[in-house]
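# build the 3D model from these lines:
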Amino acid sequence: MAKRSIEIKTNDGVAKAGLFRSAKASPAKAGVILYMDAFGPRPVLDEMAERLAGNGYAVLVPDLFYRNAPYGPFDAKTAFTVEETKTKLMALVTGTTQEMTIRDSGAFLNALTAADISGPIGVVGYCMGGARALNAAATHPDRIVAAASFHGGNLASDAPDSPHRKAASIKARVYIGTAGVDRSFPPEQSARLAEALRVAEVDHTIENYVGVGHGWCVKDHSVCNEAAAERHWKRLTTFFSETLR
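Down below sits the predicted model:
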């Protein structure tokens, strides 16, 4: 597995990113953008990108917090339980708006094009990345054919930039994996998102992973659930194999 560190020029600066490709899949059959969770790029996200790339994709993991670099690193198990790091993290999350990442997503797609990825593009986001993956799909319906979110927060909130408001612009197939108990995506938001996608005639699945908490997919989270994480991998790889042909 090969990781190449690259720099992506955006309208607001330069975002560092990792581009992962399998030596066994050259050229890559399709591209995937992995939208990070709140703790930023780190070895565990590299591992996830490598696992995805092993299925024949070129996987891009951009730093969404690049406007505030350098920052961290953060320990996902304790960052939100220590007041100092919690304050720093929340400043990064709230200071990196949906609109910022929407602007950046065009540059991320161009980075895949520059890397000779001419096939279909999928996106997947975790935690704060879930909404950003859906907003990217709504903004670039001509490029993104598959969009997945796992324990994504505020996917159908009252905020004006909530992705459910852009459902009519989504042409991609959508998969949403939700935690059994998640204050950032309560049942009323799930119902609102389902209705928006249904009315917009978006091909979608919303699946509830009962008994797991927000962050269950990611190995360095305190609530990581190994069995449910493997279920997430099965769903994600099947989803991309069906859509990124």
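# please make it C-alpha for all contacts and neighbour counts, starting now.
OK.
# OK, contacts around the most centrally placed residue in the chain?
The centre of the chain sits closest to residue 125, judged by C-alpha atoms, centre = their mean, with a distance of 1.4 Å. By C-alpha atoms under 8 Å, 6 or more residues apart in numbering, the contact set of residue 125 is 34, 35, 36, 37, 131, 132, 133, 148, 149, 150, 152.
# run this one through as well so I can compare:
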Amino acid sequence: MPIKTVQIPTTDGRGDGFAAFPDGDGRHPGVLLYADAFGIRPALRELAGELAGHGYYVLVPNFFYRHGPTPVIALPEHIGEDARPALVERIMPLIKAHTADRILRDADAYLRFLTTQPEVSAGPVAVTGYCIGGLLAMRTAAAHPGQVAAVAGFHCPVDANERLLAKLTARVHLGHAESDLTPETLAELNRSLDAAGVNHTSEIYPGTVHGFTMADTDAFNSAALQRHWDRLLPLLGHSLTGD
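Okay, here's the model as predicted:
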């Protein structure tokens, strides 16, 4: 599966990232994929490559590019629980600096770049994300209701702001970690999605902790990763290709 490094023009400079897409000629539906807070690394390239293997052009930006190119912080090959607190301490200032204005400015740039690539077909796109990337995905979809047809977030914080949800026209799937919210909180979130008229599925993945899709962490759960594909691929197929 071809993977190429890209430089994405933004209002604040050039952001690095990569794109994964199918072999051969032809054009493919576009998917913007936001990484988790640990950023671009082999585990993300594997996820993007798997998705590209199903016929999508997948753009993965380094959304912390203002602080430097990938890798913004050095990561161990495996992010164990012993290493996690120190890494999170270094990442938190980057997250706090990634304001709502920056999120929306970057989303404009990422979608503009994605939709103008020669390998990307005309028509709507999808956005998916992990951890903080899921929050970025939801905000991107809300800001581009005519362009984003599907959005998914996994083990992510969810902004249940009524004004944001009211802007969503995309089909939504949210896959929550069991450790991240209670059934009562899930029910409250789903009532908010229903009240906003959002076409959605939103569920807790059994036996999971935060970060369950990430194969280079102690949180990884192979059954939950497969459940994530079982939800994500039909969402994209129905929304982007009519499958």
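# just to revisit the earlier point, which of the contacts of residue 125 of the first structure fall in helices?
Taking DSSP state H as the definition of helices, those contribute 131, 132, 133.
# in CSV: the contacts of residue 125 of the first structure, plus distance to residue 16 of the first structure.
Formatted as CSV, these follow (distance: C-alpha to C-alpha, whole Å):
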residue, distance to residue 16 of the first structure
34, 13
35, 13
36, 13
37, 16
131, 21
132, 17
133, 18
148, 23
149, 22
150, 23
152, 23
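# residue 9 of the second structure touches residue 17, doesn't it?
No - between residue 9 of the second structure and residue 17 there is no contact, the gap being 11.0 Å when judged by C-alpha atoms under 8 Å.
# and the two? Which one has more around it.
Neighbour count, other C-alpha atoms under 10 Å: between residue 9 of the second structure and residue 17, residue 17 has more, with 19 against 15.
# now the residue nearest to the centre of the first structure, nearest residue through space, not along the chain?
Closest residue to residue 125 of the first structure apart from its sequence neighbours, by C-alpha to C-alpha, 6 or more residues apart in numbering: residue 35 at 4.4 Å.
# need the counterpart of residue 167 of the first structure in the second structure.
Per TM-score structural alignment, the equivalent position to residue 167 of the first structure in the second structure is residue 165.
# the host helix or strand of residue 227 of the second structure vs the first structure, average distance?
Element membership for residue 227 of the second structure (DSSP states H and E) is helix 222-236. Here helix 222-236 of the second structure is compared with the first structure after superposition; its mean distance to the aligned residues, by mean C-alpha distance after the TM-score superposition for the first structure, is 1.1 Å.
# residue 137 of the first structure pairs with which position in the second structure?
So, by TM-score structural alignment, residue 137 of the first structure is matched to residue 141.
# you'd agree that match is in a helix?
Yes - Residue 141 of the second structure: assigned to a helix according to DSSP: H, G, I helix; E, B strand; the rest coil.
# surely it meets residue 170?
Yes - using C-alpha under 8 Å, residue 141 of the second structure is in contact with residue 170, at 6.9 Å.
# the two - which one has more neighbours?
Neighbours per residue (other C-alpha under 10 Å) separate residue 141 of the second structure from residue 170, with residue 141 holding more: 29 against 26.
# buried residues in stretch 87-97 of the first structure, which are they?
Of the residues in stretch 87-97 of the first structure, 89, 92, 93, 96 count as buried by neighbour count, 16 or more other C-alpha atoms under 10 Å.
# and these as TSV, adding distance to residue 27 of the first structure and secondary structure?
TSV is the format used below for these (distance: C-alpha to C-alpha, whole Å; DSSP: H, G, I helix; E, B strand; the rest coil):
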residue	distance to residue 27 of the first structure	secondary structure
89	37	helix
92	36	helix
93	35	helix
96	33	coil
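# any chance of TSV for the residues you listed, columns distance to residue 214 of the first structure?
As requested, the buried residues of stretch 87-97 of the first structure are arranged in TSV below (distance: C-alpha to C-alpha, whole Å):
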residue	distance to residue 214 of the first structure
89	16
92	19
93	16
96	20
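# helices along the second structure, start to end?
42-52, 84-97, 100-115, 132-143, 162-167, 183-195, 222-236.
# contacting residues for the nearest residue to residue 3 of the second structure once chain neighbours are set aside?
Distances taken as C-alpha to C-alpha, 6+ apart put residue 20 closest to residue 3 of the second structure, at 4.4 Å, once the chain neighbours are dropped. Residue 20 of the second structure makes contact with 1, 2, 3, 4, 45, 48, 49, 52, 57, 58, 59, according to C-alpha under 8 Å, 6+ apart.
# go ahead and confirm the third one touches residue 22.
No - here residue 3 of the second structure lies out of contact with residue 22, judged by C-alpha under 8 Å, at a distance of 9.1 Å.
# tell me which of these two has more neighbours.
Just comparing residue 3 of the second structure and residue 22: by other C-alpha under 10 Å the higher neighbour count belongs to residue 22, 22 against 18.
# pull up the gap between the residue opposite that one in the first structure once aligned and residue 96 of the first structure, please.
Alignment note (TM-score structural alignment): residue 22 of the second structure maps to residue 22 of the first structure. Counting by C-alpha to C-alpha, to the nearest Å, the gap from residue 22 of the first structure to residue 96 of the first structure is 31 Å.
# same question, residue 57 of the first structure
Relative to residue 96 of the first structure, residue 57 of the first structure is positioned 27 Å away (C-alpha to C-alpha).
# go through the buried residues of stretch 87-97 of the first structure and name the one nearest residue 232 of the first structure.
For the buried residues of stretch 87-97 of the first structure, the minimum distance to residue 232 of the first structure (C-alpha to C-alpha) is 24.2 Å, reached by residue 93.
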